[in-house]
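Novice: Next comes the sequence, and after it the predicted model I'd like to discuss.
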Amino acid sequence: MSRQATLTRGSTFKHVTVMSFTGALGLMAMFLVDLVDMLFLSMLGEKEIVAAVGFASTVIFFTVSLSIAVSISATALVARAVGQGDIELARRRATHVLGVGVIFSSVVVWLLWPRIPAILHFLGADMRTLDLATGYLHILLLGMPAVMIGMIGSGIMRALGDAKRAMYATLLCSVVNAVLDPILIFVFGLGIHGAAIASLCARLSMVVVTYYGVVKVHRMIGEFDLMECLQDLKPIAKIAVPAMLTNMSSPLANAIVMEHAASFGDDAVAGVAIIGRVIPVVFGGLFALSGAVGPILAQNYGAKQFQRMHHAMTSAVVYALGYCLVLCSALYLSQGFLVSIFNASNETADLIRFFATYVSFSFFFQSLLFIGIAVFNNLGKPLNSTLLNFGRATLGTWPLITFFGLFMGAEGVLFGQAMGSVIFGCIGFVMARRYINELEYRTEMTLAESVHSDEMLP
């Protein structure tokens, strides 16, 4: 077995914990920088600037989602090859996913660039807000290939079990952004364009960490071969395309929730918006769970160690339960602080308290869905992830928040979304367990047939 298949040995709980926490630190750092970025821009005193960033963020979220999807493909393919002990195949797959990612992201930039004003106008931006958002996006969109390289590189390092260097890429990006933001926005007086340049520099910094980790430390980039790349295109797309669709479901669910909250007035919208800012910071350790469990499952599947795959699933559930018990308790105890720091009053404060008291623990069940998504993305059935996520975003959101909203008001919107997470979390986890059992059975039957064939030979 390859010396690099580190996730096929040792405690599965330790692997899950380390991979999740390192991923969470990087994610939470990026979310915190986004908040600080918005705070700096709001200090300029122009509501058009804040609105422009809001419109641009929709487009940026789309491009980042594409990068994350390709990185999921890189993690799954490389980890599986490493688990099989085939480092040359892992190196080939890493090289070709990276090549495909750079070409794909460059094409996306080429297609979006001239259409940015039209897209922003379609989203509702006009006049000065449209001009500001267009200039902001024209700068920031140039960094998409760098984001693609950074995400894929982080995925490759996670596939190798090197969670710390994968975290360093996002941490460095956040630090560079946080340092350059006030300098370019205030000292040089560049305003929103300064924020865009800071973000562009931060994204370019990800390439440096990725190059050092993937190329210098792990030597996972080989010679690019066009014919072999075309052969690898099918397995890459088989994972990446459903993953892209999966990532699109979250903004769909958020849009449905915000639309229903708007029917209960501005206080309800403010409450949902504040909760939306709190969630990624508090539950970042769960959002990172899918990216943590995936490489562990893929390496052990490549090594045909199904018992460790079952242990990894159990370890992920134990980790999620412990995380939720601690963080949900902290959230419950700090609800008064949240209400005061956001100057919330009336229904806004009631929603924050309702979320902290009753709804927050539903993220344990959402973590079960994350685990299920990791199973299907990394073990050959990414379409199941897409169906589960879109199911939660539609069937698990709209009917439930409509029903509970009739009886509970704005609180029913949060409660309905939580119930959807409970239902689809349980469904996704059960499906994932059964799928691993199915893979194990198939493997045992294949081995039995192979032994039988050998015995029949003279």
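Specialist: Good, I have the coordinates.

Novice: rest of the way, CA atoms for contacts and neighbours
Specialist: Fine.

Novice: Could you check stretch 435-455 and say which residues are buried?
Specialist: By neighbour count on 16 or more other CA atoms under 10 Å, the buried set for stretch 435-455 is 435-436, 440.

Novice: ok, now which ones touch His15?
Specialist: By CA atoms under 8 Å, 6 or more residues apart in numbering, the residues touching His15 are 7, 296.

Novice: Please disregard the earlier target; I meant Arg91.
Specialist: 78, 219-222.

Novice: And Leu180, by the same measure?
Specialist: Ala198.

Novice: if we go to 10 Å?
Specialist: 194-195, 197-199, 201-202 (CA atoms under 10 Å, 6 or more residues apart in numbering).

Novice: ranges for the strands of the stretch 1-150 of the chain?
Specialist: In the stretch 1-150 of the chain, no segments count as strands under DSSP state E, counting those that start in this stretch.

Novice: nearest to Ala133, of the contacts of Leu180?
Specialist: The closest of these to Ala133 turns out to be Ala195 (CA to CA; 11.7 Å).

Novice: Can you report how many residues neighbour the closest one?
Specialist: By other CA atoms under 10 Å, 27 other residues sit near Ala195.

Novice: How about Thr402?
Specialist: Residues within reach of Thr402, counting by other CA under 10 Å, total 17.

Novice: Quickly find the element holding it.
Specialist: Assigned by DSSP states H and E, Thr402 belongs to helix 398-408.

Novice: re the thing from before, of the contacts of Arg91, select the buried ones using a ChimeraX command.
Specialist: The ChimeraX selection below is limited to those of the contacts of Arg91 classed as buried (16+ other CA under 10 Å):
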select :78,220,221
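
Novice: any chance you could map the helices in the stretch 251-400 of the chain?
Specialist: Taking DSSP state H, counting those that start in this stretch as the criterion, the stretch 251-400 of the chain carries its helices at 266-282, 284-287, 289-302, 306-333, 335-341, 346-354, 362-378, 382-393, 398-408.

Novice: second one coming, line it up with the first:
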Amino acid sequence: MSLTSPPPDKISPDDLAQQEPPPEVDLKATRPARFVHGSIMRHVVVMAGTGAIGLMAVFAVDLLNFWYISHLHDPALTAAIGFAAALGYVQVAVSIGMTIGLGAIIGRLIGARRVIRARRFASAFMVVMVAVTAVLGSLTAVLASFLLTLLGARGEALIQAVGFLHLVSPFLPLVCYGMAQSALLRCVGDARRSMQVTLVGAFVSALLDPILIFGFHMGLTGAAISTIISRGTVVAFGFYSLRNHRMLERPRLWAIAPATRQIGGVALPAIATNLATPIGGLFTTHFMSRFGLEAISGQATIDRIVPVAFAFVFALTGSVGPIMSQNLGAGKKDRVRETLYASLKLTALCVVLTWAILAAFHTPILHLFASKGVAIRIVTLFCCWLVASYFFVGLLFVSNTAFNNLGHPLYSTGFNWGRATLGTIPFVWIGSFYGPIGILVGQSLGVVIFGSLAALTAFRVIKRI
């Protein structure tokens, strides 16, 4: 089957009038297939750079939120954030997986200039995304106490984490919908508005967090309320930003099944792929909980620093997908190969610069987050040495993006689950005999192995195009 010729849709005779007219080119849609021309490195830098600004703003607010809570000087609250985040990452992984599928297929259709079909499939599949995340969010809220207990949460930390998830989890569809809107903006090449969508949410959260946490003395409850309002703002602004691109319409029931089949073919393996990382993180959190609240607080500090420090690397994985898929849809395979090479070069540069900055400023970081006891050793080891392992995390993420957009989504599933199981559990288990430091070292060794193997496999896939 041709990449540019999706399977025929099963449409009733009454819906024949709603079929897309040939040719499937919507002349009113803005800037179609902009990535099939011009400098690949420039496209990658612009898309990843603007995406990184948006991600950095979101994660910086999350980091600021953690800083606020840490200055309440209650280890139970900072540990509660760590436990709740471990489950939150699983929820977000499902949302990201569906967004990857949406971006890959819609970008491919735009590259093939089938813009009307792209709009109808996007609108239909977003109904599925909302339904799936509504069920997942509700289940998480209901099972929060049970799941957090399995992770090792106890006492006040358990109570606070459960309360946070009860408030935030039911609003998971807002997260997924906002991600999908941002992905559609990237698909049409509107990097600026895609960045602005995330910046608006970050601004609202940054404004409300100190007011609710300190002004109204609401603690984690205030942080949860701020998060919900921020997510709603993102969705509202996403609709506003997409209005000129004509990439959303009233969902058509007949389009849900074909859209789900085609997009789901990428989304399901991508969900499985993205679930691997937080599942591996759950194992790490479980082992770390044996060493007390200070160890969990140290791990939570790292988990807040990493997304800000490596926002560019994480943005690469979401930004280069549309570049690859548009060029693949247009049949320009040499530009697909060039996109992968450019991404790997930028990943290496980002990790080297981040390592230098964190190593130089690790002492102020310790004071900033009021780290105590074993948390000091954990954060120092990460900033000075283990941060280098994120080069291999970058290799894994960029390779997974290539697999998802080049027709090999099961490769990314295999490598991510390999890292989360064989590359995490035995290494972390052995490392736990040497304390929290051993756990972190073991986790880093596992990603070196699987990141390297994934990159080698990505080069082989590129050569076969």
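Specialist: Sure, I can see it. Treat the numbers as computed from the prediction; the structure is a model and nothing was measured.

Novice: Please state their TM-score.
Specialist: Taking TM-score structural alignment, normalised by the length of structure 1 as the basis, the two superposed chains have a TM-score of 0.84; 437 aligned residues with a CA RMSD of 3.1 Å.

Novice: re the thing from before, let me have the contacts of Leu180 of structure 1 in TSV, extended by secondary structure and distance to Gly372 of structure 1.
Specialist: Compiled in TSV, those are given as follows (DSSP: H, G, I helix; E, B strand; the rest coil; distance: CA to CA, whole Å):
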residue	secondary structure	distance to Gly372 of structure 1
Gly194	helix	41
Ala195	helix	37
Ile197	helix	38
Ala198	helix	36
Ser199	helix	33
Cys201	helix	35
Ala202	helix	32
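
Novice: So which of the contacts of Arg91 of structure 1 belong to helices?
Specialist: Per DSSP state H, helices hold the following members of the contacts of Arg91 of structure 1: Val78.

Novice: follow-up on the earlier one: reformat the contacts of Leu180 of structure 1 as a markdown table; add distance to Leu406 of structure 1.
Specialist: Output for the contacts of Leu180 of structure 1, formatted as a markdown table (distance: CA to CA, whole Å):
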| residue | distance to Leu406 of structure 1 |
| --- | --- |
| Gly194 | 46 |
| Ala195 | 42 |
| Ile197 | 46 |
| Ala198 | 45 |
| Ser199 | 43 |
| Cys201 | 48 |
| Ala202 | 46 |
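
Novice: For those, work out which two are farthest apart.
Specialist: Longest span within the contacts of Leu180 of structure 1, CA to CA: Gly194 and Ala202, 12.2 Å.

Novice: Name the residue in the two with the higher neighbour count.
Specialist: Taking neighbours as other CA under 10 Å, Gly194 of structure 1 and Ala202 compare with Ala202 leading, 26 against 23.

Novice: how about the more buried one, what's its match in structure 2?
Specialist: In structure 2, Ala202 of structure 1 lines up with Ser230, judged by TM-score structural alignment.

Novice: Report the separation between its match and Gln196 of structure 2.
Specialist: Using CA to CA, to the nearest Å, we find Ser230 of structure 2 at a distance of 13 Å from Gln196 of structure 2.

Novice: Give the residues shared as contacts by these two.
Specialist: Ala202.

Novice: Chain neighbours aside, what residue packs nearest to Arg252 of structure 2?
Specialist: Ala124 (6.3 Å; CA to CA, 6 or more residues apart in numbering).

Novice: In structure 1, what residue corresponds to the one you found?
Specialist: That one, Ala124 of structure 2, aligns with His96 by TM-score structural alignment.

Novice: What's the local residue count around that match?
Specialist: 26.

Novice: Same question for Ile256 of structure 1.
Specialist: Neighbours of Ile256 of structure 1 (other CA under 10 Å): 16.

Novice: How about the contacts made by the nearest residue to it once chain neighbours are set aside?
Specialist: Leaving aside its chain neighbours, Ile256 of structure 1 sits nearest to Trp398 (6.7 Å; criterion: CA to CA, 6+ apart). Applying CA under 10 Å, 6+ apart to Trp398 of structure 1 gives the contacts 253, 256-257, 260, 392, 413, 416-417, 420.

Novice: now Ser95 of structure 2: how far from Lys345 of structure 2?
Specialist: As defined by CA to CA, Ser95 of structure 2 lies at a distance of 28 Å from Lys345 of structure 2.

Novice: neighbour count winner among those two?
Specialist: Between Ser95 of structure 2 and Lys345, counting by other CA under 10 Å, Ser95 is the more crowded of the two (28 against 11).

Novice: from what I can see Val234 of structure 2 touches Arg193, true?
Specialist: No: the criterion here is CA atoms under 10 Å, and Val234 of structure 2 misses it with Arg193 at 11.6 Å.

Novice: picking that back up, what's the closest of the contacts of Arg91 of structure 1 to Thr348 of structure 1?
Specialist: Taking CA to CA as the measure, Val78 is the one of the contacts of Arg91 of structure 1 closest to Thr348 of structure 1, at 46.2 Å.

Novice: Can you find the partner of that closest one in structure 2?
Specialist: In structure 2, the residue paired with Val78 of structure 1 is Ile106, using TM-score structural alignment.

Novice: Cys229 of structure 1 too?
Specialist: Under the alignment (TM-score structural alignment), Cys229 of structure 1 maps onto Ile256.

Novice: after superposition, how close is the helix or strand hosting that match to structure 1?
Specialist: For Ile256 of structure 2, the element it lies in under DSSP H and E is helix 253-288. Average distance, helix 253-288 of structure 2 versus aligned residues of structure 1 after superposition (mean CA distance after the TM-score superposition for structure 1): 2.4 Å.

Novice: Counting by contacts, list what that helix packs against.
Specialist: Helix 253-288 of structure 2 sits against helix 75-111, helix 115-142, helix 144-151, helix 293-309, helix 390-405, helix 409-420, helix 425-432, helix 436-464, with contacts defined as 3 or more CA pairs under 10 Å, 6 or more residues apart in numbering; DSSP states H and E.
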